[in-house]
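K.L.:
generate coordinates for the sequence data below:
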Amino acid sequence: MNEEPPVISPEPNAFWKENAKNLVSESIATVEEVAKQLITVNSALEALYFTAITFSDIKGNLTYLTGAIYLSPVLLWLLSLVFAVLVLSPKKYAININSSSDSKERFIEIVSRKHLMLKWSELFLILSFIALFTALAHYLMAASVN
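P.N.:
Predicted coordinates for the structure are as follows:
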């Protein structure tokens, strides 16, 4: 008996080929859409936090340490916001439109830069949740002492 594996055609599956084209063509738009969502989330969190601080009773007994605890989420949200905005900010790229390899290199450069800025934005947002939890824990412990 001859148990050779069947011959597989070297032609790629049309579905996956089209899927790969879409992934490449939509990658910048996807990264920019996530950046816009991060801008919205950061802005909403800052607004809610400022509202909560405004109506709280922490203003009277602030020290440098408690001030740093309560300002750290805001600082991290601002950093997240800055990096999300950098994803959307345009930049000049020198490109030779007659060279497909140059076009590919510029595309990879653009996507890589935007992706890196997006990752920094996400990191600062995650760190802000840790800082927010710390501020909330401090507030609740201070309230239970008083």
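K.L.:
drop to CA atoms for contacts and neighbour counts, all remaining ones
P.N.:
OK.
K.L.:
state the distance from L81 to N96.
P.N.:
Distance of L81 to N96, given as C-alpha to C-alpha, to the nearest Å: 33 Å.
K.L.:
actually I126, not the one I typed
P.N.:
Plainly put, I126 is 39 Å away from N96 if you go by C-alpha to C-alpha.
K.L.:
out of L81 and N96, which sits in the busier spot?
P.N.:
Using other C-alpha atoms under 10 Å as the criterion, L81 and N96 rank with L81 on top: 25 against 11.
K.L.:
count the neighbours of the nearest residue to the more buried one once chain neighbours are set aside for me.
P.N.:
Excluding the flanking residues, the one nearest L81 by C-alpha to C-alpha, 6 or more residues apart in numbering is I39, at 5.7 Å. By other C-alpha under 10 Å, 21 other residues sit near I39.
K.L.:
how about this one, so we can line them up?
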Amino acid sequence: MTEEEVESGAAEEDIPSFSAELNPFWKKNAEKLVGESISAVEDTAKQFVVVTGLLQGIYFHAIAFSDMKGAAGYSVLIYLAPLVLWFLSLIFAVIVLSRKRYEININSTRDSKEKFEEMVKIKYRYIRISGFFLILSFVALAVAVLHYLGIVPTY
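P.N.:
As a prediction, this is how the structure comes out:
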């Protein structure tokens, strides 16, 4: 009996079997993809942190040295929107990079698999949210530039 059979109490007859085509290249490729999935998401989060930090710095200095200081009404919201969205993107990217403590039974392959899948799922969800806010910030930036150029009217 395997470990899973012992844990689930299932007999060999209950476990469906199928014949898999064994190809060493694709097996190694799959192992590499699974093994590097968390680090790939974390690398993307690091890039988001760098990009949002640079964009915030450049945009802040552009506002600080412009004539937008006296803006009122909706203009202030238009100019602040990209900064707020970059900040939200930064928060979710940092959450991806933060460590969480997981209790894992090292003698259980099922527990290890479940924890790994949970970690990947959570990190992937947060990086997608971060990416959404980053893309949305570019739309807000375009609106702010158009507003500055006088193409988008003020109310």
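K.L.:
can you pull the TM-score for these?
P.N.:
Superposed pair, TM-score by TM-score structural alignment, normalised by the length of the first structure: 0.88. Supporting alignment: 133 aligned residues with a C-alpha RMSD of 1.3 Å.
K.L.:
picking that back up, and the residue nearest to L81 of the first structure, what's its match in the second structure?
P.N.:
I39 of the first structure maps onto V49 in the second structure, with residues paired by TM-score structural alignment.
K.L.:
tell me the contacts of that match?
P.N.:
By C-alpha atoms under 8 Å, 6 or more residues apart in numbering, V49 of the second structure lies in contact with 90, 93-94.
K.L.:
can you tell me which of the residues you listed end up in helices?
P.N.:
90, 93-94 (DSSP state H).
K.L.:
dump the residue contacts of the equivalent of I58 of the second structure over in the first structure.
P.N.:
In the first structure, I58 of the second structure lines up with L48, judged by TM-score structural alignment. Neighbouring residues of L48 of the first structure by C-alpha under 8 Å, 6+ apart: there are none.
K.L.:
let's see that with 10 Å instead.
P.N.:
Neighbouring residues of L48 of the first structure by C-alpha atoms under 10 Å, 6 or more residues apart in numbering: 42, 54.
K.L.:
quick one: the helices in the second structure, in order.
P.N.:
Counting by DSSP H, the second structure has helices at residues 3-8, 24-64, 74-97, 109-148.
K.L.:
deepest in the core, which of these is it.
P.N.:
Most buried of the helices of the second structure by mean neighbour count (mean count of other C-alpha atoms under 10 Å) is helix 74-97; its value is a mean of 20.
K.L.:
and that one, how far from the first structure on average?
P.N.:
Here the mean offset of helix 74-97 of the second structure against the first structure after fitting is 0.3 Å, by mean C-alpha distance after the TM-score superposition for the first structure.
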